[in-house]
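In: Build me a structure from this.
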Amino acid sequence: MNQAFTLPAFPDWGTPLRDGANAFIDQLVTRHGEQFEAVSQALLNVLVPLEQALRGAPAWSVMLALAALAWWLSRRWTFALAVSTGLWFIGALGQWDQAMQSIALVLVAVLLALVLGLPLGVLCARSRWLRRLTTPLLDLMQTIPSFVYLIPAAMLFGLGKVPAILATVVYAAPPLVRLTDLGLRQVPVDAVEAGRVLGATRWQILRRIQLPMAWPSILQGLNQTAMMSLAMVVVASMIGARGVGETVLIGLQRNDPGTGLVGGLVIVVLAIILDRCLQAGGQRRRPGA
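Out: As a prediction, this is how the structure comes out:
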């Protein structure tokens, strides 16, 4: 007797997971709304003045200041000239104001990622169990699509710049944590032991021996964090963060490839400037340089 072969029914785990996540977010908003508002206001107190300063200053003064910074980092006039040329190109594309908004957003996000990621990387290098605990979390932060971060961030902090910053930090901080941890663990044991023999404290060993020797790895992590933060500006524009990402988003919504190309070129120029400045700064801080 022939009987139709049927696959066993799958259990429904998606519905309780979805409902549980929604209930959890709702509880956070209900019980801790004031705390989230305080965090939002603290971030805005840093971001808004920086953005207003960049947007309100004459373009030539911003170009001159960034060119001077580029020269100070690299001690090369050609690099300073290249930075000013790149900024002039952004202005010529009609994206100066948007670029200043994006720069402010990226700077605050990178600063926050540095404040959170560098100490966590140091702690992971010192504690094996903490490293094992944080590794799956860092994997999750890097593998979950960045769009997913925007949903809870927008629900907790509303639309605008703050959820964009926090989503950017979640997406961009893991490389800094990982490479800080890796760089510190690769410091030769002999160097650490020599510091202990000379009577240095753990803090002195960290500040004078381990961090300087791990600087190339830390710099690489900071560079990746900055690049990933800049890559998030387009995604962040979907929740109301103004800037170059909005230009790309408008081009996508209007089926206007030219507008999207203009925004993409600006992001590329900003990425090159940021990357080269970080590399130049890293060369100056490198031991023996």
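In: Every contact and neighbour count from this point should use C-alpha atoms.
Out: Will do.
In: Residue 187 in helix, strand or coil?
Out: coil (DSSP: H, G, I helix; E, B strand; the rest coil).
In: Would you check how far apart residue 65 and residue 59 are?
Out: Here residue 65 is placed at a distance of 10 Å from residue 59 (CA to CA, to the nearest Å).
In: So which of these two has more stuff around it?
Out: Shown here are residue 65 and residue 59; by other CA atoms under 10 Å, residue 59 has more neighbours (17 against 14).
In: ok so, going back, give the residues shared as contacts by residue 65 and residue 59.
Out: Between them, residue 65 and residue 59 share no contacting residue under CA atoms under 8 Å, 6 or more residues apart in numbering.
In: contacting residues for residue 25?
Out: Contacts of residue 25 were listed using CA under 8 Å, 6+ apart, and they are 152, 155, 156.
In: closest to residue 120 among the residues you listed?
Out: Using CA to CA, residue 152 comes nearest to residue 120 of the contacts of residue 25, at 23.3 Å.
In: With adjacent residues omitted, what lies nearest to that closest one?
Out: Nearest residue to residue 152, sequence neighbours excluded (CA to CA, 6 or more residues apart in numbering): residue 25, at 7.1 Å.
In: Check the spacing between that neighbour and residue 34 real quick.
Out: In terms of CA to CA, residue 25 sits 14 Å off from residue 34.
In: Among the contacts of residue 25, name the buried ones.
Out: 152, 156 (16 or more other CA atoms under 10 Å).
In: so of the contacts of residue 25, which ones are in helices?
Out: If you go by DSSP state H, the contacts of residue 25 have 152, 155, 156 in helices.
In: check contacts around the second one.
Out: The one in question is residue 155. With contact taken as CA under 8 Å, 6+ apart, residue 155 is in contact with 25, 29.
In: tell me how far stretch 228-246 is from the chain's mean position?
Out: Relative to its parent chain, stretch 228-246 has a centroid offset of 12 Å by CA atoms, centre = their mean, to the nearest Å.
In: Any idea how far apart the tips of that stretch sit?
Out: End to end - CA to CA - stretch 228-246 spans 17 Å.
In: Am I right that residue 218 is in contact with residue 185?
Out: No: when contacts are counted by CA atoms under 8 Å, residue 218 is not listed as touching residue 185 (11.7 Å).
In: Please identify which of those two sits among more neighbours.
Out: Each of residue 218 and residue 185 has its neighbours counted (other CA under 10 Å); residue 218 has more, 26 against 16.
In: Going by secondary structure, the nearest residue to that one once chain neighbours are set aside is in what exactly?
Out: Sequence neighbours aside, residue 180 is the residue nearest to residue 218 in space, at 4.9 Å (criterion: CA to CA, 6+ apart). Using DSSP states H and E, residue 180 sits in helix 174-185.
In: One more sequence to fold, the one below, so I can look at both together:
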Amino acid sequence: MATCMGLPEILCEFPSLSNATLRVMRKSIDEGFRDIVRAWSDAIDAATAPLQIFMNALEDGFTEAPWPVMFLLLLVVVWAGSRSWKTVAGTAMALVAIGVFRLWEDTMTTLAMVTVATFVAILIGLPLGILMARSDRFQSVLTPVLDVMQTLPSFVYLIPVVVIFGIGKVPGLIAVVIYAVPPMIRLTNLGIRLVDREVIEAADAFGANPRQKLWGVQLPLSLPTIMTGVNQTIMMSLSMVVVASMVGVGGLGKNVLQAITNQYFTTGFLNGFALVAIAIIFDRTSQAFGKRLQKHTEARHD
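Out: Model (predicted):
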């Protein structure tokens, strides 16, 4: 028997399936998956139609609105969240630079996609985070799923999404939501579980039922942590923009992907700068808003 390093051959090569067996398995799984998708294609289209309509309406609103209107609206949003003139001034300079380099429309397209993705992630993540906080069994089931979602390479999300939904904005949006929703779920769960037990006991003493405790005590006190989850969801949505552009999502991510493909350094740098500017604006605004919420909550608690 042949040996390697003095060992039998069976110990040198890991036992594995033959190529023919692997081909049959892969072909059977792939064809079965495609058959299921074809059978449910009408239902899938109907389920994603509202998301498509919402996405298109918001994108049209952002891109077709006169730029001074969107410029002032973004500054108002930043001021409402941060209450910092420095942040507002930095936002204004970043938006002016984006407009000067003719990236305004692509930036608005990206903003629309990130807005919808964040909104959907909150709608999904908040209830699941609440369920995790209220049930240890549900947490033990969902935690491994979230671990897989956060460790799986982002490109891998695109494979089942494209097979099920095809190419377009909605598949890209779904991939972004899958990638960005775990922080929202985890931090909602963490925020509720970190609420002081004495406060919960006081609510019990006053006769509050579980629903009253959730909406009147736990969620208000966990808002700063939940806002951190929103912040992380926004950041991860922006980081997924370039990957999502591979399945038809336009905006800055598409330009970056084209720059990579054609080795256009300047185009890639400018669009990357716009993405970084948006990320910093959202990060500073949401962090400042979270700190204000925390101070307000602590003041009420005292």
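In: The longest helix that structure 1 contains vs structure 2, average offset?
Out: In terms of residue count, the longest helix belonging to structure 1 (DSSP H) is helix 14-56. Taken over the aligned residues, the distance from helix 14-56 of structure 1 to structure 2 averages 2.0 Å (mean CA distance after the TM-score superposition for structure 1).
In: before we move on, back to that, make CSV out of the contacts of residue 25 of structure 1 and add distance to residue 114 of structure 1.
Out: CSV is the format used below for these (distance: CA to CA, whole Å):
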residue, distance to residue 114 of structure 1
152, 22
155, 25
156, 23
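In: ok, the contacts of residue 25 of structure 1 in structure 2: which stay?
Out: Retained in structure 2 by both residues aligned by TM-score structural alignment, their matches' CA atoms under 8 Å is none of the contacts of residue 25 of structure 1.
In: Looking at the contacts of residue 25 of structure 1, spot the one nearest residue 270 of structure 1.
Out: Minimum distance to residue 270 of structure 1 across the contacts of residue 25 of structure 1 is 28.5 Å, recorded for residue 152 (CA to CA).
In: What's the match for that closest one in structure 2?
Out: Alignment note: residue 152 of structure 1 maps to residue 160 in structure 2; criterion TM-score structural alignment.
In: Same check on residue 81 of structure 1?
Out: Checking TM-score structural alignment: residue 81 of structure 1 goes with residue 89.
In: Equivalent analysis for residue 52 of structure 1, please.
Out: Under the alignment by TM-score structural alignment, residue 52 of structure 1 pairs with residue 60 in structure 2.
In: what about residue 160 of structure 1, neighbour count?
Out: 16.
In: Not counting sequence-adjacent ones, nearest residue to it?
Out: In space, and not counting its chain neighbours, residue 160 of structure 1 is closest to residue 240: 4.4 Å by CA to CA, 6+ apart.
In: That neighbour maps to what in structure 2?
Out: Residue pairing (TM-score structural alignment): residue 240 of structure 1 is matched to residue 248 of structure 2.
In: next one: residue 98 of structure 1
Out: In structure 2, residue 98 of structure 1 lands on residue 106 (TM-score structural alignment).
In: mean distance, whichever strand or helix holds that match to its aligned residues in structure 1?
Out: Using DSSP H and E, residue 106 of structure 2 sits within helix 104-134. Here the mean offset of helix 104-134 of structure 2 against structure 1 after fitting is 0.6 Å, by mean CA distance after the TM-score superposition for structure 1.
In: Pull out the buried residues from that helix.
Out: Those would be 104-122, 124-126, 128-134, for helix 104-134 of structure 2 by 16+ other CA under 10 Å.
In: any idea of the angle the lengthiest helix in structure 2 forms with helix 104-134?
Out: Ranked by residue count under DSSP H, the longest helix found in structure 2 is helix 265-301. Between helix 265-301 of structure 2 and helix 104-134, the angle comes out at 40 degrees (axes from the mean of the first three to the mean of the last three CA atoms, to 10 degrees).
In: Can you mark which positions in helix 265-301 of structure 2 are buried?
Out: For helix 265-301 of structure 2, a neighbour-count test (16+ other CA under 10 Å) marks 267-268, 270-294, 297 as buried.
In: before we move on, back to that, surely the match of residue 98 of structure 1 touches residue 249?
Out: No: if you go by CA under 8 Å, residue 106 of structure 2 and residue 249 don't touch, sitting 10.8 Å apart.
In: which residues touch the residue nearest in space to the middle of structure 2?
Out: For structure 2, the residue nearest the mean C-alpha position is residue 180 (2.2 Å; CA atoms, centre = their mean). Counting by CA under 8 Å, 6+ apart, residue 180 of structure 2 touches 118, 121, 232, 233, 234, 236, 237.
In: In TSV, list those along with secondary structure.
Out: Formatted as TSV, those follow (three-state DSSP):
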residue	secondary structure
118	helix
121	helix
232	helix
233	helix
234	helix
236	helix
237	helix
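In: Between residue 106 and residue 249 of structure 2, which contacts overlap?
Out: In contact with both residue 106 of structure 2 and residue 249: no residue, using CA under 8 Å, 6+ apart.
In: ok, and for stretch 10-27 of structure 2, which residues are buried?
Out: Here stretch 10-27 of structure 2 shows no buried residue, counting by 16+ other CA under 10 Å.
In: got a list of contacts for that stretch?
Out: 3, 4.
In: So for that stretch, first residue to last residue, what's the gap.
Out: End-to-end distance for stretch 10-27 of structure 2, by CA to CA: 29 Å.
In: Check the offset of it from the chain's centre.
Out: On CA atoms, centre = their mean, the centre of stretch 10-27 of structure 2 falls 37 Å from the chain's centre.
In: Right, I'll leave it there.
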